[in-house]
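**Student:** Need a 3D model of the sequence below.
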Amino acid sequence: MQGKGLCGSSRLGTGKGYGMASRWVWERFRWSIAPCAAAFLLACSQGTGPEQGGGGGHPVEVGVLALAPVDVGATVELSGRLQASRTAQVRARVAGIVERRHFVEGGDVRAGQALFDLDDSLYRATLASAQATLAKAQANLVQASARHVRYSALSQARVVSEQDRITVESARDQAVADVALARAAVETARIQLGYAHITAPIAGRIGRALVTEGALVGQGDATPLALIQQIDPLYVDFSDAAVPGMVGRSAPGSGQEVRVLLEDGSAYQARLLFAEAAVDPGNGQVALRAVVPNPQGVLLPGMYVRVQREREMLRGVFLLPQQAVTRSPQGDTVMVVAQDGKVSQRTVRIDRTDGQHAGQWIVREGVRAGEQVVVDGFQKLRGATVVQPVPWKAASASAPSSAPSSAPAAVTRPASSASAGG
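**Tutor:** Model (predicted):
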């Protein structure tokens, strides 16, 4: 009995001691974690204060750009094709066998440079025959002229009849005509002989030879022998929509500058020559032509290029870095900072700029002069009700707004008026 009592007494004692130890550990844990929890909550409340932009925090700083109206040309990018400024197809104008070729295929030739030689033996013989006929006619003219002089004197002395004088005078005139005819025959034979030696009609770059030595050319038709194209300068043919004011800006002598862009991004300056006098009724486009210098021969006829031209001059518009405009299917928007530091979203209407203002948009409508548009710090606007606008640093805009070295002359000017459409 005592053993059971001792054993029971021992188990009861052990359970009671365990419960008191557990309560003591829990009390120590609760008092030790309470300060940590309070410090964590305080840190969280302090961390979210500045993000709210109100309460006890300071307003967040965002980079803004104050709008100033300017006059800038709105450009459009069009598809064009290069054409040779002059094209000449070299043909055989007389029949003959090709004896020699004097040019390098694909090289540059001068006007008047020898290209082909045909067998000219027949034409030399024809020229000699014509020259002999001329000499015979000239001899007959001498005889007829002397007879005419003699008969004129006899007619005045009434030794010969008037009819004989008229007959001799007519023979003299016929001899004069025979000499003229023989001279024309000689000139024709000389021209035919010259056609046997084919020269370049214009200066330019010649293509491949279309015939070889030994070929019979010009038999019944003017056989094409080669093609010469003048590639300096080149013409750029393209089309643009017929908009008001384009006729005056595209008139001959206007000297409007356009830019020709290749696939690799290289740009060339060109000058507008003319615009067609009528609009194509099929597509409402006007055909235009510009001339582009090509001294190095890099551009070739037939190449497809992109043409940037100033379609119209926009007055009193604004230039904004592209990063300041948010583009979406619903429209283009910017963030505007009011005088009290509050930010609001504005829908704007934008246009493309020329190469000089790469990285910027033309803003036509939606903002006013003097307003501050957010350019940098958009990530800080989340949850902020009031912001602190600071001028946007030009250094951060230098990279995207840099223009190619071949950009056209500046077309941006301060606007005459101090306001734009809102």
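
**Student:** rest of the way, CA atoms for contacts and neighbours
**Tutor:** Will do.

**Student:** What residues of stretch 171-180 count as buried?
**Tutor:** 171, 172, 174, 175, 176, 178, 179 (16 or more other C-alpha atoms under 10 Å).

**Student:** in a helix, that's where the third one is, yeah?
**Tutor:** So the one you mean is residue 174. Yes: according to DSSP: H, G, I helix; E, B strand; the rest coil, residue 174 belongs to a helix.

**Student:** got a list of what it touches?
**Tutor:** Shown in contact with residue 174 (C-alpha atoms under 8 Å, 6 or more residues apart in numbering): no residues.

**Student:** Just give the number of residues close to the residue nearest to residue 376 when sequence neighbours are not counted.
**Tutor:** Closest residue in space to residue 376, ignoring its immediate chain neighbours: residue 63 at 4.7 Å, by C-alpha to C-alpha, 6 or more residues apart in numbering. If you count neighbours by other C-alpha atoms under 10 Å, residue 63 ends up with 17.

**Student:** residues in contact with residue 401?
**Tutor:** Taking C-alpha under 8 Å, 6+ apart as the test, what residue 401 contacts is 321, 357, 358, 359, 360.

**Student:** Out of these, which comes closest to residue 246?
**Tutor:** residue 357 (21.9 Å; C-alpha to C-alpha).

**Student:** how about the nearest residue to that closest one, chain neighbours excluded?
**Tutor:** Per C-alpha to C-alpha, 6+ apart, closest to residue 357 is residue 401, 6.1 Å.

**Student:** what about the one you found, distance to residue 395?
**Tutor:** 10 Å (C-alpha to C-alpha, to the nearest Å).

**Student:** Show me what the helix or strand residue 315 falls within is packed up against.
**Tutor:** Under the criterion of DSSP states H and E, residue 315 resides in strand 304-321. The contact analysis (3 or more C-alpha pairs under 8 Å, 6 or more residues apart in numbering; DSSP states H and E) places strand 304-321 against strand 70-91, strand 257-261, strand 360-365.

**Student:** Of all those strands, which one comes closest to residue 16?
**Tutor:** strand 360-365 (81.5 Å).

**Student:** Is it possible to get a markdown table of the contacts of residue 401 that adds neighbour count and distance to residue 17?
**Tutor:** Shown next, in a markdown table, are these (neighbours: other C-alpha atoms under 10 Å; distance: C-alpha to C-alpha, whole Å):
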| residue | neighbour count | distance to residue 17 |
| --- | --- | --- |
| 321 | 17 | 77 |
| 357 | 23 | 85 |
| 358 | 18 | 83 |
| 359 | 21 | 79 |
| 360 | 24 | 80 |
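
**Student:** Among those residues, which one lies nearest to residue 2?
**Tutor:** Nearest to residue 2 among the contacts of residue 401, with distances taken as C-alpha to C-alpha, is residue 321, at 97.5 Å.

**Student:** Alongside the first, I'd like the structure of this one:
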Amino acid sequence: MPATVSPPSAALAQPAARLSRVALLALAGAALTLTACSKDDAKKPKGPAQVGFAVLSESDVPLEVELPGRTAAFRIAQVRPQVSGVIQRQLFTEGALVRAGQPLYQLDASLYRASAAQAAANVLSTQASAEAARAKADRYRPLAEDQAVSAQDYTDAAALARQTAGAAAQARAALSTARINLRYTTVPAPITGRIGRSLYTEGALVTANQADALATISVLDPIYVDIQQSAGDLLALRRQLAGGGAVPTAPKVTLRLDDGSDYPLPGVLEFSEVTVAADTGTVVLRARFPNPQGLLLPGLFVRTRLTQASQSKVILVPQSALSRDARGNATVMVLAGNKAMLRDVTAPRTYGNQWVVTQGLKAGDKLITQGLGKIKPGDVVRPVPETTPQHPMMKPRK
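**Tutor:** Below you'll find the predicted structure:
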């Protein structure tokens, strides 16, 4: 049987198809290469990077310290009985505002009323005796002058008159004491303030010399805040004031509550203790705060921001313009002509959203504040004022 021969056209079509696929792959690879090159060209910087700078100037900055404190009542008084007796009635509502002199407790007054009545009777008796003795002495005086009675009789009558007058005075004093004790059976509020819970109930026996108070009254508006400041910090501040690095200012105190919120009303520093606590090594500063809403309660722990002086001739640097290395050393980037230079600075504290720089910078230096992420020390840059909009690098056209 004769062999079958493929047509010449089919044999030539297969190599041509392979060549066309290879050509297409080569063209696609070339296109990808051109695209990658165009992207690399877009990433290459077109000239020096643009950075924003600020011209530095010296400032006076308050020396603020944050210290722990604890609130204390402006006034506090313990309600105590002046006489002994059984509580018959409680005349106040716990937690309410009471006025000075307002009755708080009523004690059993029957014995004290009887004592007052007895003292009043003694006054009447002694007064009668004193009047009789005085009348007798008055009658004996002319008789003794005329020698109708002996001088001794007149002397005895005059002495008896003085004795009975003294007894009458003692009786009147005893009556006053009895009436005072009777008045003390009603226990009054010693001051105006907010009263706490009652530690004794009706029917309880109380005594004049007992150790426990019946209740406690506190004045909460205004309220004190006792601040603990380290003796070393206080000494450093005084040295700084003496050396001229700081200027004393009117003390200002603000509060931060335990939940992190700021107390809206500022306080006034009242005084500082003259001794250092031996157990804590701190000095107590007392500040007074208005408390019209009763938000602050005695015994509350707070954080205080205290301004005692003002630090002069320092440089304020935005926090975003300052960085720290692994050892905590602070550095900034400044302009030296059109070059970015790294400079070490001393920034011990912050003020608001800025660092307080005490060494390393001076007035007139140009601090780079914008574009720090695209430069490194020694780079040539294109500086513009920080108020100038920072435009991104333009991509080349395709």
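
**Student:** Can you give me the TM-score here?
**Tutor:** Superposed pair, TM-score by TM-score structural alignment, normalised by the length of the second structure: 0.82. Supporting alignment: 377 aligned residues with a C-alpha RMSD of 3.4 Å.

**Student:** The strand holding residue 315 of the first structure vs strand 360-365, what angle?
**Tutor:** 60 degrees (axes from the mean of the first three to the mean of the last three C-alpha atoms, to 10 degrees).

**Student:** Which element is encountered next along the chain beyond strand 304-321 of the first structure?
**Tutor:** Next element after strand 304-321 of the first structure (DSSP H and E): strand 326-328.

**Student:** how close does that next one sit to the second structure?
**Tutor:** On superposition with the second structure, the mean distance recorded for strand 326-328 of the first structure (mean C-alpha distance after the TM-score superposition for the first structure) is 3.6 Å.

**Student:** Next, the angle from the very next helix or strand once past that strand to strand 304-321.
**Tutor:** For strand 326-328 of the first structure, the following helix or strand on the C-terminal side (DSSP H and E) is strand 331-337. Note on geometry: by the same axes, to 10 degrees, strand 331-337 of the first structure and strand 304-321 are set 30 degrees apart in direction.

**Student:** counting contacts, what elements does strand 331-337 of the first structure pack onto?
**Tutor:** Checking 3+ C-alpha pairs under 8 Å, 6+ apart, strand 331-337 of the first structure ends up next to strand 326-328, strand 343-352, strand 372-376.

**Student:** Quick one: average offset of it versus the second structure, please.
**Tutor:** Strand 331-337 of the first structure sits 2.9 Å off on average (mean C-alpha distance after the TM-score superposition for the first structure).

**Student:** And stretch 309-321 of the first structure, by the same measure?
**Tutor:** Relative to the second structure, stretch 309-321 of the first structure is 1.9 Å off (mean C-alpha distance after the TM-score superposition for the first structure).

**Student:** thought residue 215 of the second structure was touching residue 197?
**Tutor:** Yes: the criterion here is C-alpha atoms under 8 Å, and residue 215 of the second structure meets it with residue 197 at 6.2 Å.

**Student:** Out of those two, name the residue with the larger neighbour count.
**Tutor:** residue 215 (18 against 13).

**Student:** Quick one: residues contacting residue 235 of the first structure.
**Tutor:** Residue 235 of the first structure touches 82, 83, 84, 85, 289, 290, 291, 292, counting by C-alpha under 8 Å, 6+ apart.

**Student:** same thing with residue 202 of the first structure?
**Tutor:** Residue 202 of the first structure neighbours (C-alpha under 8 Å, 6+ apart): 88, 110, 111, 112, 228, 230.

**Student:** Are we agreed that it is in a helix?
**Tutor:** No: read with three-state DSSP, residue 202 of the first structure is coil and lies in no helix.

**Student:** In the second structure, what sits opposite it in the alignment?
**Tutor:** Residue pairing (TM-score structural alignment): residue 202 of the first structure is matched to residue 191 of the second structure.

**Student:** do residue 291 of the first structure as well
**Tutor:** Match for residue 291 of the first structure (TM-score structural alignment): residue 288.

**Student:** Quick check: its match vs residue 261 of the second structure, distance?
**Tutor:** Residue 288 of the second structure is 19 Å from residue 261 of the second structure, by C-alpha to C-alpha.

**Student:** coming back round to it: the match of residue 291 of the first structure: what's it in contact with?
**Tutor:** Residue 288 of the second structure touches 222, 223, 224, 225, 267, 268, 269, 270, counting by C-alpha under 8 Å, 6+ apart.

**Student:** cutoff 6 Å now
**Tutor:** When contacts are counted by C-alpha atoms under 6 Å, 6 or more residues apart in numbering, residue 288 of the second structure touches 223, 224, 267, 268.

**Student:** most neighbours, which of these?
**Tutor:** Each of those was scored for neighbours by other C-alpha under 10 Å, and residue 224 scores highest at 27 neighbours.

**Student:** From residue 374 of the second structure, how far off is that one?
**Tutor:** Look at residue 224 of the second structure and residue 374 of the second structure: by C-alpha to C-alpha, they are 53 Å apart.

**Student:** contacting residues around the equivalent of residue 303 of the first structure over in the second structure?
**Tutor:** When the second structure is aligned by TM-score structural alignment, residue 303 of the first structure is paired with residue 300. Shown in contact with residue 300 of the second structure (C-alpha under 6 Å, 6+ apart): 70, 71.

**Student:** Tell me where the stretch 1-150 of the second structure has helices.
**Tutor:** 8-43, 110-145 (DSSP state H, counting those that start in this stretch).

**Student:** what's the first one packed up against?
**Tutor:** Using 3 or more C-alpha pairs under 6 Å, 6 or more residues apart in numbering; DSSP states H and E as the contact criterion, helix 8-43 of the second structure has no neighbours among helices and strands.

**Student:** List only buried entries from the contacts of residue 202 of the first structure.
**Tutor:** 88, 228, 230.

**Student:** What sits closest to the aligned residue in the second structure for the first one if chain neighbours are left out?
**Tutor:** In this case it means residue 88 of the first structure. Superposed on the second structure with TM-score structural alignment, residue 88 of the first structure falls opposite residue 77. Spatial nearest neighbour of residue 77 of the second structure, excluding adjacent residues (C-alpha to C-alpha, 6+ apart): residue 217 at 5.3 Å.
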